[in-house]
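**Q** Structural data only, the sequence is not supplied:
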């Protein structure tokens, strides 16, 4: 009897409510939404017409609750294709205090703000798909750190703040397909979510650049044609430049001559020859260091550019990425080995100079 009375009061309030308010007539159902299973939710059954900010305040919520349930048990609100709702309703939390999910789909929603969502700290699932959203602002989800699934697909979004998805450690599904600046989805995959976030930062953070989206698409097309054979060829050429450079033979010859000279020192006339060879060897070593440094810069830039490009390619076009990265790591190790070899050369030079000093000191003493 009490439930029937509450229903009757709700209907009366809905009939006499001000035109500047929102009234929901709920069909209460138990079911599942995404990762939320076996939850009690409100399915809005009445037609709405919210076209101005003066009309967004929730005035009443009516409907017959299931046995043993009341408004405090409602964890999800579903409003889909029930007229027009240009702006997010204000005051939902006063009626439904424990919402974990909200769906406003195909309602012509034009804006969504941080203030609209701040009263729902337990929000896990947010669905605002098939609307008229154009901008996703900074810190939109700052009060909703538990969000697991966000649906913003089928809107007109052309600008997304680059940090809007930060501080959402549980985000595993992100739907952004069929928008002006991006059209990708990630479903139950944190790695795919991170890939889409990178695309957002690249494609959706400059609303004033009308050519940005097309440039990114062109880049993706070029990236998809990139193959490991061509990349390996470029990297191999760089390695060959280092290994087969013009100073290599001269350096090796001078090193051998120096070793032979050290073994056959017997008179003063060898000191001049020895000093000359050491000076030449040092110049060769310095030349090698400079050349390797320049090659390191080229290699670092190539690795950076290649890694950035490849990581932005969809997983299905990324089959060669592992092999390419192994090749780069192998090349890095070779570079480190070359640097180690130069350190050994420096050590040999120091020892030789010490020996020369001792020999010269002995001659001066004589």
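**A** Arrived safely, thanks for sending. None of these values were measured; they are calculated from a predicted model. Numbers count the residues shown, from 1 in each chain.
**Q** going forward, measure contacts between C-alpha atoms and count neighbours the same way
**A** Noted.
**Q** what's the single longest strand in the chain?
**A** Taking DSSP state E as the criterion, the chain has its longest strand at strand 22-33.
**Q** Spit out the contact partners of residue 204.
**A** Neighbour list for residue 204: 158-162, 181-182, 213 [criterion: Cα atoms under 8 Å, 6 or more residues apart in numbering].
**Q** among these, which are in strands?
**A** 159-160.
**Q** Highest neighbour count among the contacts of residue 204?
**A** residue 181 (26 neighbours; other Cα atoms under 10 Å).
**Q** Check the gap between that residue and residue 194 for me.
**A** Distance of residue 181 to residue 194, given as Cα to Cα, to the nearest Å: 17 Å.
**Q** Same question for residue 180.
**A** 20 Å.
**Q** which residue is nearest the centroid of the chain?
**A** residue 198 (3.6 Å; Cα atoms, centre = their mean).
**Q** hmm, back to that, by contact count, what packs against the longest strand of the chain?
**A** Packing partners of strand 22-33 (3 or more Cα pairs under 8 Å, 6 or more residues apart in numbering; DSSP states H and E): strand 36-44, strand 58-62.
**Q** Take this one as well and set it beside the first:
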């Protein structure tokens, strides 16, 4: 029992130590962006590595907003050429009125619905030039006001067929040089609708969907099977995944790692 308690305390201490992060903002007006115009934003000045761990939570922000423009005036978050493997949590604790998020060339590996949940007023969302491979079902469920989505020059192999259906105000979408598709459309409703139709036809990856269903089944099995039976089933699944062309897909690997905890 003492040994188990010591191990548990050690793991908890490591999580706590790795969960906080600090960012430094250069508060400034943005360039002119389609559908949103100019934005007063936090542009990241932090030295390259920001969030390389899933548990990273922003606990302090350095940088001076002007006396007349407090954090309440900050409507945007911008980062370029930093190291952001996972979208940082806690941003909304400082900036409660975010309408603009642009994280480009940062090595972002994955984006989840839970990452975007705090940003209910989000209008402009751009994660171009990153390593994202999957746009999951319901990604924008908490962001119904979105007008512009940019994902160009990404590694996307799967986009959920319904992910854009709830975005009635979407007027710009950029998906150029994406493995499953290539098109841009902005402020032309007919072209936007046509592009979304192409996404539905070309970006549903059946192999990914099959493996994703298997992972969901494993998640349910973890609750009912004994550890020996579950671990055996998990190992067989991993061998199957390793033999496939999706063996390096981070989105699935992340889910599998959670099952091993």
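**A** Looks like it came in fine. Remember, it's a predicted structure, so these values are computed and weren't measured experimentally.
**Q** Now the TM-score, please.
**A** The TM-score (TM-score structural alignment, normalised by the length of the second structure) is 0.70; 191 aligned residues with a Cα RMSD of 1.7 Å.
**Q** still contacting in the second structure, which of the contacts of residue 204 of the first structure?
**A** Cross-checking those against the second structure gives 158-162, 181-182 as conserved contacts, using both residues aligned by TM-score structural alignment, their matches' Cα atoms under 8 Å.
**Q** which of those residues lies closest to residue 62 of the first structure?
**A** residue 160 (36.2 Å; Cα to Cα).
**Q** gap between that closest one and residue 199 of the first structure?
**A** 11 Å.
**Q** that older thread, can I get the kept ones among the contacts of residue 204 of the first structure in JSON lines with distance to residue 119 of the first structure?
**A** Putting these into JSON lines (distance: Cα to Cα, whole Å) gives the following:
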{"residue": "158", "distance to residue 119 of the first structure": "27"}
{"residue": "159", "distance to residue 119 of the first structure": "25"}
{"residue": "160", "distance to residue 119 of the first structure": "22"}
{"residue": "161", "distance to residue 119 of the first structure": "22"}
{"residue": "162", "distance to residue 119 of the first structure": "24"}
{"residue": "181", "distance to residue 119 of the first structure": "29"}
{"residue": "182", "distance to residue 119 of the first structure": "29"}
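**Q** Go through those and name the one nearest residue 109 of the first structure.
**A** Distances from residue 109 of the first structure to those, taken by Cα to Cα, are shortest for residue 158, at 15.2 Å.
**Q** So that closest one sits against residue 183, correct?
**A** No. In this structure residue 158 of the first structure lies outside contact range of residue 183 using Cα atoms under 8 Å: 10.9 Å.
**Q** Would you mind listing the residues touching both of those two?
**A** With Cα under 8 Å, 6+ apart, residue 158 of the first structure and residue 183 have no common neighbours.
**Q** coming back round to it: can you lay out the contacts of residue 204 of the first structure as JSON lines showing distance to residue 220 of the first structure?
**A** Listed next are the contacts of residue 204 of the first structure as JSON lines, based on distance: Cα to Cα, whole Å:
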{"residue": "158", "distance to residue 220 of the first structure": "18"}
{"residue": "159", "distance to residue 220 of the first structure": "19"}
{"residue": "160", "distance to residue 220 of the first structure": "20"}
{"residue": "161", "distance to residue 220 of the first structure": "22"}
{"residue": "162", "distance to residue 220 of the first structure": "20"}
{"residue": "181", "distance to residue 220 of the first structure": "14"}
{"residue": "182", "distance to residue 220 of the first structure": "12"}
{"residue": "213", "distance to residue 220 of the first structure": "11"}
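**Q** Which of the contacts of residue 204 of the first structure sits closest to residue 206 of the first structure?
**A** Out of those, the member with the shortest distance to residue 206 of the first structure (by Cα to Cα) is residue 159, at 6.6 Å.
**Q** And the closest one? What does it align with in the second structure?
**A** Matched across to the second structure, residue 159 of the first structure falls on residue 158, judged by TM-score structural alignment.
**Q** just checking, that match touches residue 204?
**A** Yes. Using Cα under 8 Å, residue 158 of the second structure is in contact with residue 204, at 5.4 Å.
**Q** Which single helix of the first structure contains the most residues?
**A** As assigned by DSSP state H, the longest helix anywhere in the first structure is helix 321-365.
**Q** would you list every one of the helices in the stretch 1-150 of the second structure?
**A** Using DSSP state H, counting those that start in this stretch, the helices found in the stretch 1-150 of the second structure span residues 2-18, 113-116.
**Q** now, of the helices and strands packed on strand 22-33 of the first structure, which is deepest in the fold?
**A** strand 58-62 (a mean of 20; mean count of other Cα atoms under 10 Å).
**Q** got the angle for that one vs strand 22-33?
**A** 60 degrees (axes from the mean of the first three to the mean of the last three Cα atoms, to 10 degrees).
**Q** quick one: strand 58-62 of the first structure to chain centroid distance?
**A** Computed by Cα atoms, centre = their mean, to the nearest Å, the chain-centroid distance of strand 58-62 of the first structure equals 41 Å.
**Q** what's it packed up against?
**A** helix 2-16, strand 22-33.
**Q** That strand against the second structure, how far on average?
**A** Once the two are superposed, strand 58-62 of the first structure sits an average of 1.1 Å from its aligned residues in the second structure (mean Cα distance after the TM-score superposition for the first structure).
**Q** which other residues reach that strand?
**A** 7, 10-11, 13-14, 17, 21-26, 89-92, 95.
**Q** Among these, name the buried ones.
**A** Listed as buried from the contacts of strand 58-62 of the first structure are 7, 10-11, 13-14, 21-26, 89-92; burial here means 16 or more other Cα atoms under 10 Å.
**Q** Closest one to residue 308 of the first structure out of these, please.
**A** Taking Cα to Cα as the measure, residue 308 of the first structure lies nearest residue 89 of these, at 41.6 Å.
**Q** quick one: that closest one and residue 23 touch, right?
**A** No. Counting by Cα under 8 Å, residue 89 of the first structure sits too far from residue 23 to count as a contact (9.9 Å).
**Q** neighbours around residue 243 of the first structure, how many?
**A** 15.
**Q** Done for today, thanks.
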